[in-house]
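Enquirer: show me the folded form of this:
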Amino acid sequence: MSMTVESIQSPSKYIQGAGILNVLKDYVKNLGKSFLIVSDPFVFNDAKSKIDKSFENDSSKVLYEKFNGECTQNEIDRLIEVTKKEKSDAVIAIGGGKTLDTVKAIGYYANLPVVIIPTLASCDAPCTALAVIYKENGEFSKYLYLPQNPNMVIVDTDIILGAPVKFLAAGIGDAFATYYEARACYRAGAVNLVGTKITNAAMALAEACRETLLKDGLAAKDANEKHVSTKAFENIVEANIYLSGVGAESSGLAAAHAISNGLTVIPELHHVSHGEKVGFGTTVQLVLEGVSDKELKEAVEFMASVGLPVTLQDMGLKSIDRELVRKVAELSCAKDDTMGHMPFEVTVDNLCSAIIDANKKASEIVENMKSSNKVLTK
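Expert: As a prediction, this is how the structure comes out:
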C-alpha cells in the first residue's frame, strides 16, 4: 500500500528583536562552553564587541574567524579544521547568506549545533536545512540538503536596519518567489525541499509571505532608508527570513530559483545578488505559466517599486544574444535543479523564449510605470 507523506519543518527556535546580539550568551549558553563564530568581515568588529560584552565574566571560550567570501567546499573544510582544533561545542554564523550556508554545512559535517545570526534580510537562507555550494569562480555548484534546520535563528533587527536598503530589497525578491513557486509545486504534485508532499500549513505560510510583502514592502523600504524601525519593517524582516525560509523549504522551489542558478553562467552578473536574480526568475516563471497580464503587471510593478532590477539590462547585462540566453536556459534546466517541479515540461527552447519575452514585457511595464508617474525606485 503506497503512503503519501507530507511535512513542514523549521528551525528549533526563531527569535527576532532589536539589540539581541547584546545578550547572545543568554540564548546560546545551553549549547556548550566553546563557540566558533564565523563572521562576515564588514560586521566583524561591531559583532565581536557586542558578543564579547555579552560573554563578559563568563568562562566560555569564544573564537572568531572571518569568512573568506564564498561558500565553497574549500572554505567549509578550512573552518571544519578550526572546530576540530578548538574542540568547539557549537558554531555560530554572523553575516549574509553565503556565510550562513557555510556554517550550516560546517555544522552538518562536524556534527555541531548551529546558530544563525543574519546581518541582512537579503534572502531566506537563515531558516533552511539547505546550503548552496558554489565553485571557486562563483558559479553554482550544488545544493547541499541537510538533515535538520539550524538549532536557532537569532535576528537582531538593529543590525539589519543599519544595512543598505538594497539588501532588504534583495530579500524581498527572494521572498516574493515563495508563493509562486509553492503554487507551481502544489499544482504539479511535486515534493518540497525535504522530499515530501506539501502541507496546507506550508501553503498558508507562502501565501502569508506574499501578502505581507505586498502590504508592507514599500513602507519597510522607506523605513530602512530612514533607519527608523517600524512595524512594517519588522514584518518584512520576518517575511524575508522566516515566512519565506520555512514556506519555501516546506512548499518547494520551481522555475524562479532554477533560473537564478542559470544566470550564474554569466560573468557580468556575478555581482548581482541571489534575491535580485530570483526576482527576475519569478517574472520568467510567470511568463512560462502564461499568467494574465494583470498578474504579471502586479508582480513586476511591485518588484520595481521596492528597487529590484526587473530586466537583464537593469542587472548590468549590456547585450543579450540568444546563444548566451541558451546557456542560461541549459543550466536552469539541469536535471538536479528545480525546473522539474513545474506543472508542465519546460524545455531549453521554451525557456529561452520565456527569458527573452519576460525581459521585454518587464521593460514595457516599467516604462509604463514611469509614464504614469507610479512610484519607482532605482
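
Enquirer: switch to C-alpha atoms for all contacts and neighbour counts from now on
Expert: OK.

Enquirer: gap between A239 and A208?
Expert: 8 Å (Cα to Cα, to the nearest Å).

Enquirer: which one's more surrounded, these two?
Expert: Set A239 next to A208 and count neighbours by other Cα atoms under 10 Å: A239 wins out with 31 against 18.

Enquirer: can you classify that one by secondary structure?
Expert: Counting by DSSP: H, G, I helix; E, B strand; the rest coil, the backbone at A239 sits in helix.

Enquirer: I figured it was touching T212, is that so?
Expert: Yes. Using Cα atoms under 8 Å, A239 is in contact with T212, at 6.8 Å.

Enquirer: which neighbours do those two share?
Expert: Contact criterion Cα atoms under 8 Å, 6 or more residues apart in numbering; residues shared by A239 and T212: none found.

Enquirer: doesn't V91 fall inside a helix?
Expert: No. Under three-state DSSP, V91 sits outside any helix and is assigned strand.

Enquirer: what is the burial count for it?
Expert: Each residue near V91 was counted by other Cα under 10 Å, and the total is 27.

Enquirer: could you do E367 as well?
Expert: Neighbours of E367 (other Cα under 10 Å): 12.

Enquirer: which residues touch L269?
Expert: Counting by Cα under 8 Å, 6+ apart, L269 has contacts L263, M315, G316, L317.

Enquirer: please determine how far it is located from T311.
Expert: Counting by Cα to Cα, the gap from L269 to T311 is 12 Å.

Enquirer: near Y109, how many other residues are there?
Expert: Burial of Y109 is recorded as 13 neighbouring residues (other Cα under 10 Å).

Enquirer: to compare with the earlier structure, here is another sequence to fold:
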Amino acid sequence: MIRHFESPPLYVQGPNLLARCGAYLGRVGVRLAVIADAVVEGIVRDPLERTAEEHDLDIIFLQFGGECERGEVERLAALCLGVDAVVGAGGGRAVDAAKLVGDRVGIPVVSCPTVASTDAPVSRVAVLNHADGSVEEIRLLSRSPALVLVDSQIVAAAPPRYLVAGMGDAMATWFEARACWRAGGKTLFGHAPTWAGLSLARQCWENLRRHAREALSQAQAGVVGEALETVIETNILLSGLGFENGGLALAHAIHNGLTRIPSTHEALHGEKVAFGLLVQCVAEEAEEVEEVLSLLLGLGLPVTLGELGLERSEEALFRVVEYVFEKETNKLENEPVQLSPEGLMEAMLRADALGRAARSRG
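Expert: Reported below is the predicted structural model:
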C-alpha cells in the first residue's frame, strides 16, 4: 500500500502575528477575500488592513453566515470570483467554508483560526454540514491550505472552552492513529499511515498529558505562555497532520453519529470527539482509559451522555449506532477490535457509566 503524507507548505504561529503577516499573505496573492462572521471580523479586520496597506495588498471582507452548508459555500464562492486567494478566519466552520470555496473556485486558501478548537486549519479535508448542523459530507479537497496563520494572542483572548474542545479533539488523534496502525487501516485518503503521522499523533497525547492543565490556566488568565503556545500548536498543527497521516477511527465515528441528534448540537466538535474517545478506549479496553478519563475530567470535557445533551435512552443511542454502522464503516475498519452494533451500544453505556461514577466521586 502507498504511504502518503499531507501537509500545508507553511504554518506560522506567534503572538500579534496578524499585524505583521503581510509578507506571508503576499506569497499567495495581492487581492484577498476574508471570510469571517461579524464577531471575528471585528477582531481581525484592523490588524489585517494595516498589514495589507504596508504590503500593497487589497483585502475585502465577506460575512460568513455561521454554518458551513452547501448554499452558504455557493454564495461565498460566487463572491470570490476574481480574487487571488481566500482567507478563512474564525473557527472550524468558517475555515472549512473557505477551504470549500477555494476548492470550488480554484484558488489558494489561507487558514486564520482565531480559536484553537479543531485541527481544521491545516487539513485537506472539509466538513460540509446540513443547515441544521448535522454532517452531510466529509469532503477530500484538491489541495491543502497554502498558508496557516495562528495569532496566539488572539487565541489566548478567546473563551477557554474553545481551547479545551481543541484538546479533546487532539487527544483523540493518538488513539485513533494507533488503532488505524494496529488494524492495518487507511487514512481518509486511502493510503497507509506513515511513521511521521503516527509520531505526530503520539506527540499530541504527550504534550497534552504534560501541558494541558497549565495551558488552560494561562488561557484563563489571558497569558500567552509556553504551555499555551505548545497546546495551540498541538491542537492545530500536530493534530491536523496526525489525523490526516495517521488515520481516524471510532472517536470521530461517534462524533459524526452524535451530530444526528439535535440535542447535541450545542456541544462543540472536540467535546463530542472527547466522549467518542472515551467510548473508543472502553471498546478497545485500552490501558490508558483511566488516565484519559482523569484528563477529560480535569479539563471539564464531557464524560457522560447527559453532558452532551443526550438522553441515556436506547432510542437515542440506536440512532447514533445506526449512523456509525451505515456511514462510518471506513473508521470502524480502522479499529483493531471487531465491533457489532450491540457491542458499540454497550461501549457507549459503559463509557457513560464510568463518567457518571467519576463525576460522583468529585
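
Enquirer: about what we covered before: which one of the contacts of L269 of structure 1 is nearest L331 of structure 1?
Expert: L263 (8.2 Å; Cα to Cα).

Enquirer: the closest one matches what in structure 2?
Expert: Using TM-score structural alignment, the partner of L263 of structure 1 in structure 2 is L258.

Enquirer: now swap in I160 of structure 1 and tell me
Expert: Aligned by TM-score structural alignment, I160 of structure 1 pairs with V155 of structure 2.

Enquirer: re earlier: just among the contacts of L269 of structure 1, which is most surrounded?
Expert: In terms of neighbours by other Cα under 10 Å, those top out with L263 at 29 neighbours.

Enquirer: tell me the SS of that residue?
Expert: helix.

Enquirer: please report the distance of it from A201 of structure 1.
Expert: Taken as Cα to Cα, the span from L263 of structure 1 to A201 of structure 1 is 31 Å.

Enquirer: and if you look at F55 of structure 1?
Expert: Here the criterion is Cα to Cα. By it, F55 of structure 1 lies 38 Å from A201 of structure 1.

Enquirer: surely V12 of structure 2 and V150 touch.
Expert: Yes. Look at V12 of structure 2 against V150 with Cα under 8 Å: they come within range, at 6.2 Å.

Enquirer: who has more neighbours, the two?
Expert: Legend: neighbour count by other Cα under 10 Å for V12 of structure 2 and V150, higher for V150 (27 against 15).

Enquirer: in a strand, the more buried one, correct?
Expert: Yes. Counting by three-state DSSP, V150 of structure 2 is part of a strand.

Enquirer: mind checking the SS state of the closest residue to it other than its chain neighbours?
Expert: Closest residue in space to V150 of structure 2, ignoring its immediate chain neighbours: Q13 at 4.6 Å, by Cα to Cα, 6 or more residues apart in numbering. At Q13 of structure 2 the chain is in strand, as set by three-state DSSP.

Enquirer: Q13 of structure 2: neighbour count?
Expert: 17.

Enquirer: so what's the equivalent of it over in structure 1 up against?
Expert: Counting by TM-score structural alignment, Q13 of structure 2 lines up with Q16 in structure 1. By Cα under 8 Å, 6+ apart, the contact list for Q16 of structure 1 reads I154, V155, D156, T157, E238.

Enquirer: contacts only, for the aligned partner of A204 of structure 1 in structure 2.
Expert: A204 of structure 1 maps onto S199 in structure 2 when the alignment is built from TM-score structural alignment. By Cα under 8 Å, 6+ apart, the contact list for S199 of structure 2 reads G242.

Enquirer: how much space separates S199 of structure 2 from E328 of structure 2?
Expert: Distance from S199 of structure 2 to E328 of structure 2, by Cα to Cα: 25 Å.

Enquirer: tell me who's in contact with the residue in structure 2 that A354 of structure 1 lines up against.
Expert: Here A354 of structure 1 is matched to A347 in structure 2, going by TM-score structural alignment. A347 of structure 2 is in contact with V279, Q280, V282, A283, counting by Cα under 8 Å, 6+ apart.

Enquirer: returning to that earlier point: the residue nearest to the match of I160 of structure 1 when sequence neighbours are not counted: what's it in contact with?
Expert: The shortest distance from V155 of structure 2 to any non-neighbouring residue, by Cα to Cα, 6+ apart, is to V115 (4.8 Å). Counting by Cα under 8 Å, 6+ apart, V115 of structure 2 touches G90, G91, I154, V155, A158, Y162, L163.

Enquirer: can you map out the strands along the stretch 1-150 of structure 1?
Expert: 6-7, 13-17, 34-39, 61-66, 90-95, 114-118, 130-134, 140-145 (DSSP state E, counting those that start in this stretch).

Enquirer: for the first one, grab the matching residue range in structure 2.
Expert: Looking back up the chat, that one is strand 6-7 of structure 1. Mapped onto structure 2 using TM-score structural alignment, strand 6-7 of structure 1 spans residues 3-4.

Enquirer: re earlier: Serialize the contacts of Q16 of structure 1 to CSV and add fields for distance to V115 of structure 1.
Expert: Converted to CSV, the contacts of Q16 of structure 1 look like this (distance: Cα to Cα, whole Å):
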residue, distance to V115 of structure 1
I154, 7
V155, 11
D156, 13
T157, 16
E238, 17
